[in-house]
Each structure stands twice: as structure tokens, then as C-alpha cells.
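J.: take this sequence and fold it.
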Amino acid sequence: MAITTRTKFTEQLDEVEGLIRRLAEKASADVRACGLAAAGDAGAAEGVVSGRKTEDRLRSAIEDSCLDIMLLQQPLIGDDLRFVTGSFRLVSDLSHIDGMTRDVAFLVGEIPPKAAGKLKDEFARMSEHAATMVEGAIEAFCDSDVERAQKVIEADAVINSLYAESEEKLVRLIRDGKSSAQYLPELLMVAKYFERIGDLAKRVAAWAIFRVTGEHTVSEKPGQEEGTT
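T.: Sure, this is the predicted structure:
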């Protein structure tokens, strides 16, 4: 009986990991699609917007599975406890990322291609970097890889830098009289969304460290005092 119970428990853990990987794959694919949408690919934007039901279904399945394990598989200890707890918590970060991609898809639909083209390269670099961070964070969590998680956290500085470059570029264009300010708020908001996605990927990476150490510590901005959740 004990062997059968443990086998069932292992299957439940594997199911949760599989669902998390699927949600992360969707989120990272949508982040990349936003980069294409910002470059004028209407089909990419439509694909992102239409994916809400898939995200909701995966999130619910992960949360329900984690609750079932916590209620029925007692006592949970060590890595098993940290995996289930971390999974339950990080799913909200992944869902938030995917929700932000829909916001970006909507925003770029409101910006004329000529205006969006002013930050085309920056958006492409930010979306690719953010998607790679999401993928790395989930791999780190599933593999209990602290070193990889730390690299993801450190990689957030690149997106912060790209956001600063985007902001400076827009201000410079306006100052030089080469662009109107009409779509400045929308363009900056798109860049800010990518920057925030990087922050959320960093939080997911911190859950990978939590799985190993039991502590979830992440600094939201360079130089900001770290906090533990």
C-alpha cells in the first residue's frame, strides 16, 4: 500500500511539473509574439489575445493539483513541500506574465506601424530576452538549479537597460523634432510591460532558489533592499 501511495504521489508531482512547463511555454511564446506584434504582425497579436482560456485552464489545473496534494498527501516535507508550495505561488507570476502579453497586444494595435517602428529593434530585443528569462526560470525551478536561477535574476539588468535606452531614444527624437509626442505614452508603456515581465521572470527564478533553500528573496530594482516572501 505504501509503495502504491508513493507512486500516486510521484505521478501527481510529475503532473504539476508538466502543467507548469506548459504554462511557461505558453507565456514565453506569447512574450515573443508580442515582439512580432510590435513590429506590425497583426496575426501574432491576435494569437496572444485569443489565448486567455488556455491560460485560465492551465492555471486552474495547477492550483487544483497543488491543493489536492497539500490536502491529501500529508505530511509534506523537504523538497516535496517546497516544490508544491513554490508551484502554487509561481503560477500567479506566470499568469501575470501572460496577462501582460495581452495588454501589450492590445496596445500595439492602437499604435500606427510607423510610430511603433521607432522602437522596433528595442521591442524585439526586450521580448526575446524576457522570453528567455521565463524559460530559464522554469527550467531552474524544475531542475532545482540555483546557479541557473541566479543567472536569470542577474539577466534582469539587461531588460532594465533596454527600457532606459528606449525611454532615452523617444525623448531624444522629440527633442530633435523628429517625432510628435502623440504615441509616446503608448510606446513607453509597451517598453515598461517588457521590463515588468523581466521582473516577474526574476520572481519565478527566486522560487527555484526557494525550492532548494526554503527562502524566496528577490530585489525588484537594482539597489533596492531585498525582501523575503
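J.: from here on, just use CA atoms for contacts and neighbour counts.
T.: Fine.
J.: top helix in the protein by residue count?
T.: Taking DSSP state H as the criterion, the chain has its longest helix at helix 2-38.
J.: which parts of that one are buried?
T.: Residues 9, 12-13, 15-17, 19-21, 23-38 are the ones in helix 2-38 that count as buried (16 or more other CA atoms under 10 Å).
J.: ditto for stretch 147-163
T.: Neighbour-count burial for stretch 147-163 [16+ other CA under 10 Å]: 148-153, 155-160, 162-163.
J.: give me the subset of the residues you listed that lies in strands.
T.: Of the buried residues of stretch 147-163, none are assigned to strands by DSSP state E.
J.: format those residues as TSV; extra columns: distance to G109.
T.: Listed next are those as TSV, based on distance: CA to CA, whole Å:
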residue	distance to G109
R148	35
A149	34
Q150	35
K151	34
V152	30
I153	31
A155	29
D156	27
A157	28
V158	26
I159	23
N160	24
L162	22
Y163	20
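J.: following up with a second sequence; could you model it the same way so I can compare the two?
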Amino acid sequence: MSPRTVFEHELKELKDNVTTMGLRVEETYAELFLALECRNEEEIYRILKSDRVVNEMERNIESRCLSLIAKQQPVARDLRTITASLKVVTDIERVGDHVSDIAELLIRLNMNPLSSYSGHLEPMVKAAKEMIRAAIEAFVSRNEEAAKDVIESDDIVDDLFNKVKQDLIEYLKKETKNADECIDVLMIAKYLEKIGDHAVNIAEWELFQETGEIGDTRLL
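T.: Purely as a prediction, here's the structure:
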């Protein structure tokens, strides 16, 4: 095989690895809220332990990216792809961390349904899940328009976060003894908002992958 063919094969493997890592985090996210629905605390603990797998995936992809840059000295579009992949796996790993953070809080809340605190939490869970799914898909398929849609959808999650905060204020007026629970629920909402922010980051790295620009700044 020619050097270019070998390089293209390595780039495909890199994309496959990013896809696998993204799918792993998406599945863990879905499993977490299914475990809550089923009140399966044992599954929550399993999810907490599985975060190490995602961390290892991140390290392996980072190593592959740095190796490709060192060996192939890529330029232009290829360099943008590798650079963006380096950044994206950091965001995916952070999503995995936030899933673990939420898992710990759910245990502290004795697996109480989130809807008992705010009717806007379940829509927020679904919206953040869709954002991260769409962002990863946009990145690996190099879909600029889909990436722009993800960025625009962040307003939905932000709006739901504000509604959750308002709901918790009203909840506290009735259940004054449950202040600690409300703080934990607010933190869950905050982690969901952060997951949306990481989805936006991934979408922005897709735009960079195509244009070499982040916002109005040209980088490569």
C-alpha cells in the first residue's frame, strides 16, 4: 500500500475509535436513567465503575492522534481532523464523568424519581441525550448542518435548566426539610446542562474540522 493509503486507513481507524467511545458514553447515559426508572441501585454502582473504561479509551485515542501527527506530519484537512479528534474525545470523556456524577447523586437521593422534584427534568434528560447523540454523529459523519442544529438546540437545555431551578424553589416552599435533596437535584440539572455544553463543543469541532475556524477565529 502507498503511504497515503496507509494514512487514510489510520484516519478511518481513528474515526472508528471516536465513534466507539461516543457510543459507549451514549449507552451508559441511557442505562443510567433506565436504572433509575427501574430503581436498580446495583446497576447504578456498575455504571460508576465503568467510567474507567471510557478514560482508557480517551488515553488510547489521544496516543493514536499524537502518533499520527508525529509520523505523518499531516497538513490542512487531515491535520484538522486529528486535532479535532483530540479535542472531541476530551469532551466525550467529560460527558462520561458527568454521567458518573449524576449516578452518585441518584444514590444519595435514594433513587427517587426526578419527576417528583420537577416536571422539567425528564424532558431535560431527553434533550441532553439527543444533543450528545447528534453532536457525535455530526462529527464522525462530517455533517456541518447537523452540527449547527446541535449548537442551536443548546437553548432548549438552558431553558429547561432555568425551569428546573424555578420548580425547585417552589418545591422548597412546600418541603422545607428537603433542602439537601433540592441541592442534589439542582446539581443533576447542572450536570445535564454541562452535557449539553459538551455537545456544543463537539459540534463546534465538527465545524472546525471543515473550515479551520472556531467561531470567528481561524486556527488551521
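J.: quick one on the thing from earlier: could you give the angle of the very next helix or strand once past the longest helix of structure 1 to helix 2-38?
T.: Beyond helix 2-38 of structure 1 in the direction of the C-terminus, DSSP states H and E gives the next helix or strand as helix 42-49. Note on geometry: by axes from the mean of the first three to the mean of the last three CA atoms, to 10 degrees, helix 42-49 of structure 1 and helix 2-38 are set 140 degrees apart in direction.
J.: helix 42-49 of structure 1 vs structure 2 - mean distance after superposition?
T.: By mean CA distance after the TM-score superposition for structure 1, the fitted helix 42-49 of structure 1 averages 2.5 Å away from its aligned residues in structure 2.
J.: now do that helix: distance to the chain's middle.
T.: 18 Å (CA atoms, centre = their mean, to the nearest Å).
J.: what's that helix packed up against?
T.: Applying 3 or more CA pairs under 8 Å, 6 or more residues apart in numbering; DSSP states H and E, one finds that helix 42-49 of structure 1 contacts helix 2-38, helix 78-110.
J.: give me the contact list for it.
T.: The contact list for helix 42-49 of structure 1, computed with CA atoms under 8 Å, 6 or more residues apart in numbering, reads 30, 33-34, 36-37, 101-102, 105-106, 109.
J.: cutoff 7 Å now
T.: 30, 33-34, 36-37, 101-102, 105 (CA atoms under 7 Å, 6 or more residues apart in numbering).
J.: with respect to A131 of structure 1, which of the residues you listed is nearest?
T.: Within the contacts of helix 42-49 of structure 1, proximity to A131 of structure 1 (CA to CA) peaks at D30, which comes in at 8.3 Å.
J.: quick one on the thing from earlier: looking at the helices and strands packed on helix 42-49 of structure 1, which is nearest to E128 of structure 1?
T.: Closest approach to E128 of structure 1 among the helices and strands packed on helix 42-49 of structure 1 (CA to CA): helix 2-38, 5.7 Å.
J.: re the thing from before, and the longest helix of structure 1, what does it pack onto?
T.: Helices and strands touching helix 2-38 of structure 1, by 3 or more CA pairs under 7 Å, 6 or more residues apart in numbering; DSSP states H and E, are helix 42-49, helix 52-72, helix 78-110, helix 120-143.
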